[in-house]
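Trainee: turn this into a structure:
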Amino acid sequence: MQRREFPRAMRIIVLFVRPLLMVLTKRDWQGQEKLPSGGFVLAPNHLSHLDPFLISHFMVDQGISPRFLAKDTLMALPVGGRILRNAEQIPVYRSTRGAAESLRAAIAAVEAGSVVTIYPEGTITRDPAAWPMSGRTGAVRVALATGRPLVPLMQWGPQDVLWPYSKKLRLFPRKTIHVRVGDPVDLSDLEGRELTEELLDTATNRLIDTLTAMMAEVRGELPSSPRIDVHSLSRPKSTYKP
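Mentor: Alright, predicted model coming up:
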């Protein structure tokens, strides 16, 4: 799989972070052969504040330079923000106009051959059992605008190290990080059509359904409660504990 060279800042991050992750986690990665060549949108479920590091570990080992949509507040940090910008991360601004600019930047990156990771939920799950919530439309917007694949990535295990909305790390015993790459979500019936909210919701639900099914296979169980609406977040923050 041919990938362009990593930015220098990303090479430095990898040099320091990857050895730590190799020591602190075990890995159960499957489906790497399904990753397309060229640019595409990678769409993972969101379980923990550690997700970007653990997903990046998987991507780096597949020869892919990690590139995320990152909160603009992180980009504003004096040192961390400079590192993120030099590593070619894409800032996400909260205003409607800013969000549109972020998606345009993501579209340009994918069209230029980059792999851009966009969490469809937009935030860490608040489901008490850590199932995926409903999704926002950013990931499918970029995939449909570029005509490039929308690849679901299911992860399970980060919540055992740092569960949602908690500050308590549980590094030992070492936790297994399960990663499953699915076939690109079939959006062929939606391509070339006006990107209405109804169409985008249909595509997003298709993506979230896929991630949920992939997680159910790894966990050996099905969700026992309705999916949380990410737009309302009516339930309390996740109380899931490993």
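Trainee: hey, let's count contacts and neighbours off CA atoms from now on
Mentor: OK.
Trainee: quick check: Y119 vs T25, distance?
Mentor: The span separating Y119 from T25 equals 22 Å under the rule CA to CA, to the nearest Å.
Trainee: more neighbours, the two?
Mentor: Y119 (23 against 19; other CA atoms under 10 Å).
Trainee: so which strand or helix has the more buried one?
Mentor: Using DSSP states H and E, Y119 maps to neither a helix nor a strand.
Trainee: list the residues that contact it.
Mentor: Contact analysis of Y119 by CA atoms under 8 Å, 6 or more residues apart in numbering lists 43-46, 139.
Trainee: of those, which belong to strands?
Mentor: 43-44 (DSSP state E).
Trainee: could you identify the most distant pair in the contacts of Y119?
Mentor: Pairwise distances across the contacts of Y119 (CA to CA) peak at 13.3 Å, for the pair H46 and A139.
Trainee: rewinding a little: mind checking which of the contacts of Y119 are buried?
Mentor: 43-46, 139 (16 or more other CA atoms under 10 Å).
Trainee: and those residues as a markdown table, adding distance to L190?
Mentor: Formatted as a markdown table, these follow (distance: CA to CA, whole Å):
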| residue | distance to L190 |
| --- | --- |
| A43 | 18 |
| P44 | 21 |
| N45 | 23 |
| H46 | 25 |
| A139 | 14 |
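Trainee: which one among the residues you listed gets closest to R170?
Mentor: Proximity of the buried ones among the contacts of Y119 to R170 was ranked by CA to CA; the top entry is H46 with 18.1 Å.
Trainee: tell me how far the ends of stretch 103-121 are from each other?
Mentor: Stretch 103-121 has its terminal residues 15 Å apart, counting by CA to CA.
Trainee: ranges for the strands of the protein?
Mentor: Assigned by DSSP E, the chain shows strands spanning 25-30, 40-44, 69-71, 90-92, 115-117, 150-156, 175-181.
Trainee: excluding chain neighbours, give the residue nearest to P66 in space.
Mentor: S56 (5.5 Å; CA to CA, 6 or more residues apart in numbering).
Trainee: distance of the one you found from Q62?
Mentor: 10 Å.
Trainee: next, the second sequence, to be compared with the first:
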Amino acid sequence: MTVLYRVLQVTAAPAIRLIWRPKFTGQEHIPRRGPVLIVANHLSAADHYFLGLITARHIATMAKIEYFAQPGIKGKLIGAVFNGLGQVPVDRSGGRAALDGLGASEQILRDDRVLAVFPEGTRSPDGRLYKGKTGAARLALATGATVIPAGIRGTQDVQTEGSIMPKMAKVRIDLGKPLDFTDRLTDSPDRVTLREVTDEIMRAIQALSGQEYVDMFATRAKRELAEKAAKEAEEKGGPEAG
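Mentor: Reported below is the predicted structural model:
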């Protein structure tokens, strides 16, 4: 646990509890020691702040590598904060870079710490639960960490994408019983096993979050929504231009 994280525990954490009064259930499922992998839906950047309140143990999370390499004094400050919070930089371009990010995450679990991951890979564009990527399953099967599903509600109303100032909203996080994958532990799982475990994780998250499930990756959904918005804007602007 870093010095910055300790400082935030006695400053920011009490303030968040006092202002938003988030509700948590199932905290008894988190072991006091040993590796723990918390798998949750992803609605907002605020998810990180509220997840950090569910246990006294330090929770590391994965953050896109761009946060660690921004230019200028502000960029360096942001990078320092993310490092201080124990964030793990991950390259979301895929391939070898993505696997390297999983390696850093795996080490956290092998050090008997707590790691929270969002299997969707990015924030939901519309509040629904999207198809999970297999990174969380790979970590679970390689480390044997206790896997705790979590359903987050309300954070999308606290901080929407692109907004700076948080808003008041009801936030709730429900933690489920540990998922048992002990019969499938391996450092080299095949694709079928990874998909089966991932889908089991997503079903557990859905049961806790109450979201509608979409059998599509959130990154693809975001791309399609952006293309649709661009097309509508072009069609709307066409007659005006004429």
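Trainee: any idea what the TM-score is?
Mentor: In this superposition the chains share a TM-score of 0.81, using TM-score structural alignment, normalised by the length of structure 1; 218 aligned residues with a CA RMSD of 2.2 Å.
Trainee: looking at S56 and Q62 of structure 1, which is more packed in?
Mentor: Comparing S56 of structure 1 with Q62 by neighbour count (other CA under 10 Å), the higher total belongs to S56, at 20 against 15.
Trainee: surely the more buried one touches F68?
Mentor: No - with contact defined as CA atoms under 8 Å, S56 of structure 1 does not count as touching F68 (9.3 Å).
Trainee: overlap in contacts of the two?
Mentor: What both S56 of structure 1 and F68 touch, as defined by CA under 8 Å, 6+ apart, is an empty set.
Trainee: list the contacts of whatever residue of structure 2 lines up with S188 of structure 1.
Mentor: Aligned by TM-score structural alignment, S188 of structure 1 pairs with T182 of structure 2. Applying CA under 8 Å, 6+ apart to T182 of structure 2 gives the contacts 141, 144.
Trainee: which residues are in contact with S234 of structure 1?
Mentor: Listed by CA under 8 Å, 6+ apart, the contact partners of S234 of structure 1 are I228.
Trainee: against V92 of structure 1, how distant is the aligned partner of E66 of structure 2 in structure 1?
Mentor: Aligned counterpart of E66 of structure 2 in structure 1: T73 (TM-score structural alignment). T73 of structure 1 sits 9 Å away from V92 of structure 1, going by CA to CA.
Trainee: same deal with P158 of structure 1?
Mentor: P158 of structure 1 sits 23 Å away from V92 of structure 1, going by CA to CA.
Trainee: wait, what's in contact with A169 of structure 2?
Mentor: Applying CA under 8 Å, 6+ apart, we find A169 of structure 2 in contact with 20, 154-155, 157-158.
Trainee: tell me the two of those that are most distant?
Mentor: Taking CA to CA as the measure, those span a maximum distance of 11.6 Å, between W20 and D157.
Trainee: and for the two, which residues touch both?
Mentor: Common contact partners of W20 of structure 2 and D157 (CA under 8 Å, 6+ apart): 168-169.
Trainee: ends of stretch 27-46 of structure 1, what's the gap?
Mentor: Distance across stretch 27-46 of structure 1, first residue to last, is 18 Å (CA to CA).
Trainee: quick one: closest of the strands of structure 1 to T202 of structure 1.
Mentor: Closest approach to T202 of structure 1 among those is made by strand 150-156 (13.9 Å; CA to CA).
Trainee: residue range for that closest one in structure 2?
Mentor: Strand 150-156 of structure 1 covers residues 147-153 of structure 2 once aligned (TM-score structural alignment).
Trainee: so which residues of structure 1 form helices?
Mentor: 8-24, 51-61, 72-75, 80-86, 96-111, 138-146, 158-161, 197-219 (DSSP state H).
Trainee: quick one: these as a markdown table, columns for distance to L171 of structure 1 too.
Mentor: Listed next are the helices of structure 1 as a markdown table, based on distance: least, CA to CA, whole Å:
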| stretch | distance to L171 of structure 1 |
| --- | --- |
| helix 8-24 | 7 |
| helix 51-61 | 13 |
| helix 72-75 | 25 |
| helix 80-86 | 24 |
| helix 96-111 | 33 |
| helix 138-146 | 31 |
| helix 158-161 | 6 |
| helix 197-219 | 21 |
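Trainee: need the buried ones from the contacts of A169 of structure 2 selected in ChimeraX.
Mentor: Filtering those down to the buried ones (16+ other CA under 10 Å) takes a single ChimeraX command:
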select :154,155,157,158
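Trainee: between the contacts of A169 of structure 2, which is closest to V114 of structure 2?
Mentor: Nearest to V114 of structure 2 among these, counting by CA to CA, is T155 at 21.4 Å.
Trainee: how near is the closest one to G52 of structure 2?
Mentor: According to CA to CA, T155 of structure 2 stands 13 Å off from G52 of structure 2.
Trainee: try Y213 of structure 2
Mentor: Separation of Y213 of structure 2 from G52 of structure 2 (CA to CA) stands at 25 Å.
Trainee: same thing with E200 of structure 2?
Mentor: Relative to G52 of structure 2, E200 of structure 2 is positioned 24 Å away (CA to CA).
Trainee: and what of G86 of structure 2?
Mentor: Plainly put, G86 of structure 2 is 11 Å away from G52 of structure 2 if you go by CA to CA.
Trainee: got any residues that touch both of those two?
Mentor: Counting by CA under 8 Å, 6+ apart, the contacts common to G86 of structure 2 and G52 are I59.
Trainee: sorry, back to before: and of the strands of structure 1, who's closest to G192 of structure 1?
Mentor: strand 150-156 (15.5 Å).
Trainee: mean per-residue distance, that closest one to structure 2?
Mentor: Taken over the aligned residues, the distance from strand 150-156 of structure 1 to structure 2 averages 1.0 Å (mean CA distance after the TM-score superposition for structure 1).
Trainee: and that strand, what does it pack against?
Mentor: Here strand 150-156 of structure 1 touches strand 40-44, helix 138-146, strand 175-181, helix 197-219, going by 3 or more CA pairs under 8 Å, 6 or more residues apart in numbering; DSSP states H and E.
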